[in-house]
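Enquirer: with the sequence up front, the predicted model follows.
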Amino acid sequence: MSLIVLATSNPNKVVEIEPLLNAAGYQTKLQTEFFSDEVEEDGLSFVENAIKKARFASAKTGFPAIADDSGLEVDALGGQPGIYSARYANDHTGMTTEQQNLQKVLDELGDLPYEDRTARYSCVVVYVDHADDPMPIIGFGHWYGEILKEPRTDHGIGYDPIFWVPKLVKTLSEVPLEVKNKISHRAKAIHQVLEQLEHKNKI
């Protein structure tokens, strides 16, 4: 099986990405098995950050790498927090908690009615054959919903406790992992990459 390095140290991303790659016949190793430093995510888009992370991991390991960049985009906030989702409530020390980020979104939306609280989770997944790959493979995925006025659960990742998915009548914090791995923004982006890899390998 071909080896791909997962360019993330986030365990929540690993449990979504790794099974999909393994099921497609790829062997995976985490970047933390090779190195501990992180690339600076200073791009202005999900695409730029994902490419930076994939190239960095490939350069450090010498293997093909796959990376994602993802976040919450709230329409009433002009698409924020977007690429800053993990550090939206930055307190100038660079240290923020998921609860602080979530609360900032709730505070900024205030009492807006639900029809004005539309949002989406977006994800970009990038695969590179090597660090200088001139043609990265890129996949895109979105998951649409709306922001509740308060958390529905006291568990979940990131903004999941306030992200309502009308089609499932649940927040993301209530969606089982096996369902997320089929229909999430990240799963959609990964499947796009896998389809392109399959086509590339047949040429």
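Expert: Here it is on my side, so go on.
Enquirer: only C-alpha atoms for contact and neighbour calcs from this point on.
Expert: Will do.
Enquirer: how close does the residue most central in space within the chain sit to residue 83?
Expert: When C-alpha atoms, centre = their mean is applied to the chain, the residue found nearest the centroid is residue 70 (3.3 Å). Residue 70 sits 7 Å away from residue 83, going by C-alpha to C-alpha, to the nearest Å.
Enquirer: re the thing from before, so the residue nearest to the centre of the chain: helix, strand or coil?
Expert: Assigned with DSSP: H, G, I helix; E, B strand; the rest coil, residue 70 falls in the strand class.
Enquirer: could you pull up the contacting residues of it?
Expert: 46, 82-83, 121-124, 186 (C-alpha atoms under 8 Å, 6 or more residues apart in numbering).
Enquirer: any of those residues buried? List them.
Expert: 46, 82-83, 121-124, 186 (16 or more other C-alpha atoms under 10 Å).
Enquirer: still on that earlier bit, and the residue nearest to the centre of the chain, how close does it get to residue 147?
Expert: 17 Å.
Enquirer: ditto for residue 78
Expert: 14 Å.
Enquirer: these two: which is more packed in?
Expert: residue 147 (27 against 9; other C-alpha atoms under 10 Å).
Enquirer: and the one helix or strand residue 12 maps to, what's buried?
Expert: Element membership of residue 12 [criterion: DSSP states H and E] is helix 11-23. Of all the residues in helix 11-23, those buried under the rule 16+ other C-alpha under 10 Å are 16-18, 20-21.
Enquirer: please apply the same query to stretch 156-176.
Expert: Quick answer for stretch 156-176 (16+ other C-alpha under 10 Å): 156, 158-165, 171-175.
Enquirer: helices or strands next to the longest helix seen in the chain in the packing?
Expert: Scanning the chain for the longest helix, with DSSP state H as the assignment, gives helix 185-202. Other elements packing on helix 185-202 under the criterion 3 or more C-alpha pairs under 8 Å, 6 or more residues apart in numbering; DSSP states H and E are helix 11-23, strand 118-128, strand 137-147, helix 177-183.
Enquirer: this is the comparison structure:
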Amino acid sequence: MSGEGNEPQAIRKLQPGKLVIASHNPGKVREIAALLAGHGLEVVSAAELDLPEPEETGTTFVMNAELKAQAAADLSGLPALADDSGICVDALNGEPGIFSARWAGETKDFGEAMRRVHARVSEIEDAPRDAHFVCALALAWPDGHVEWFEGRVDGTLVWPPRGTKGFGYDPMFLPDGHDLTFGEMDEEAKHAISHRADAFRQMVAAIF
């Protein structure tokens, strides 16, 4: 189900209790747990439950988020929330996009991933530095029901990367209208404007 529009309508509400965060990325789990605080949920990560990471075979952020959420819900018997997110660079025709994590390689070296993005953009004469982050959230129940929501934040790329906060490509992303990169922002400031926060606002309005 889409979170489009100002007042997304979910078919199913999420009841207080255990919720699996279908991610093995500790930074992402921490950020999602913070965004869910105060809603009566006992958050547990897929890593804590020793759930395997499914292969992300979808062709969109939403498809990959649904795939991960449904896999975790099936294996745990609990509602599961998955996020698929990435950075889309205009000069690279939207890459790395859904392959953002894969650009970091098996060792999840996002320093190298950022260097790859910078190198690719630098090869293009007068390339624009416009980019945006996308976050798709999928909430799945063990019976197969899924709700999904998608958020976005626009900005520009900076080089060299700035800041040690956040995770992933945060240090090279300067959100529009701000002087600090996501890598320099305090968690609270980032949560106020991020793509993940945008998707969460839609989800919270719909499911609680």
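Expert: Thanks, I have it. Just so it is clear, the model here is predicted, and its values are computed rather than measured.
Enquirer: give me the neighbour count for the residue lying closest to residue 43 of structure 2 once chain neighbours are set aside.
Expert: Closest residue in space to residue 43 of structure 2, ignoring its immediate chain neighbours: residue 19 at 5.0 Å, by C-alpha to C-alpha, 6 or more residues apart in numbering. Residue 19 of structure 2: 22 surrounding residues under other C-alpha under 10 Å.
Enquirer: shouldn't residue 19 of structure 2 be within a strand?
Expert: Yes. Assessed by three-state DSSP, residue 19 of structure 2 belongs to a strand.
Enquirer: and it, how far is that from residue 146 of structure 2?
Expert: 14 Å.
Enquirer: residue 85 of structure 2 too?
Expert: For residue 85 of structure 2, the distance to residue 146 of structure 2 equals 18 Å [C-alpha to C-alpha].
Enquirer: then residue 106 of structure 2?
Expert: From residue 106 of structure 2 to residue 146 of structure 2 the distance is 29 Å (C-alpha to C-alpha).
Enquirer: which one of the two is surrounded by more residues?
Expert: residue 146 (20 against 8).
Enquirer: OK, contacts around the more buried one?
Expert: Neighbours of residue 146 of structure 2 in contact, by C-alpha under 8 Å, 6+ apart: 1, 66, 70, 138-140.
Enquirer: among the residues you listed, name the buried ones.
Expert: Neighbour-count burial within the contacts of residue 146 of structure 2 applies to 66, 70, 138-140; the criterion is 16+ other C-alpha under 10 Å.
Enquirer: quick check, nearest of those to residue 40 of structure 2?
Expert: When these are ranked by distance to residue 40 of structure 2 (C-alpha to C-alpha), residue 139 comes first, at 16.1 Å.
Enquirer: nearest residue to the closest one other than its sequence neighbours?
Expert: Using C-alpha to C-alpha, 6+ apart and skipping residues adjacent in sequence, the residue nearest residue 139 of structure 2 is residue 81, 4.5 Å away.
Enquirer: quick one on the thing from earlier: which residues are common contacts for residue 70 and residue 83 of structure 1?
Expert: residue 46.
Enquirer: neighbours around the aligned partner of residue 94 of structure 2 in structure 1, how many?
Expert: Using TM-score structural alignment, the equivalent of residue 94 of structure 2 in structure 1 is residue 79. As a burial measure, residue 79 of structure 1 scores 14 neighbours (other C-alpha under 10 Å).
Enquirer: before we move on, what about the one 10 residues further on?
Expert: Here the number of neighbours of residue 89 of structure 1 (other C-alpha under 10 Å) works out to 21.
Enquirer: now it: closest residue in space that isn't a chain neighbour?
Expert: residue 101 (4.9 Å).
Enquirer: for whatever residue of structure 2 lines up with that neighbour, what are its contacts?
Expert: In structure 2, the residue matched to residue 101 of structure 1 (TM-score structural alignment) is residue 113. Applying C-alpha under 8 Å, 6+ apart to residue 113 of structure 2 gives the contacts 103-105, 169.
Enquirer: ok, now with 10 Å
Expert: 96, 100-105, 119, 168-169 (C-alpha atoms under 10 Å, 6 or more residues apart in numbering).
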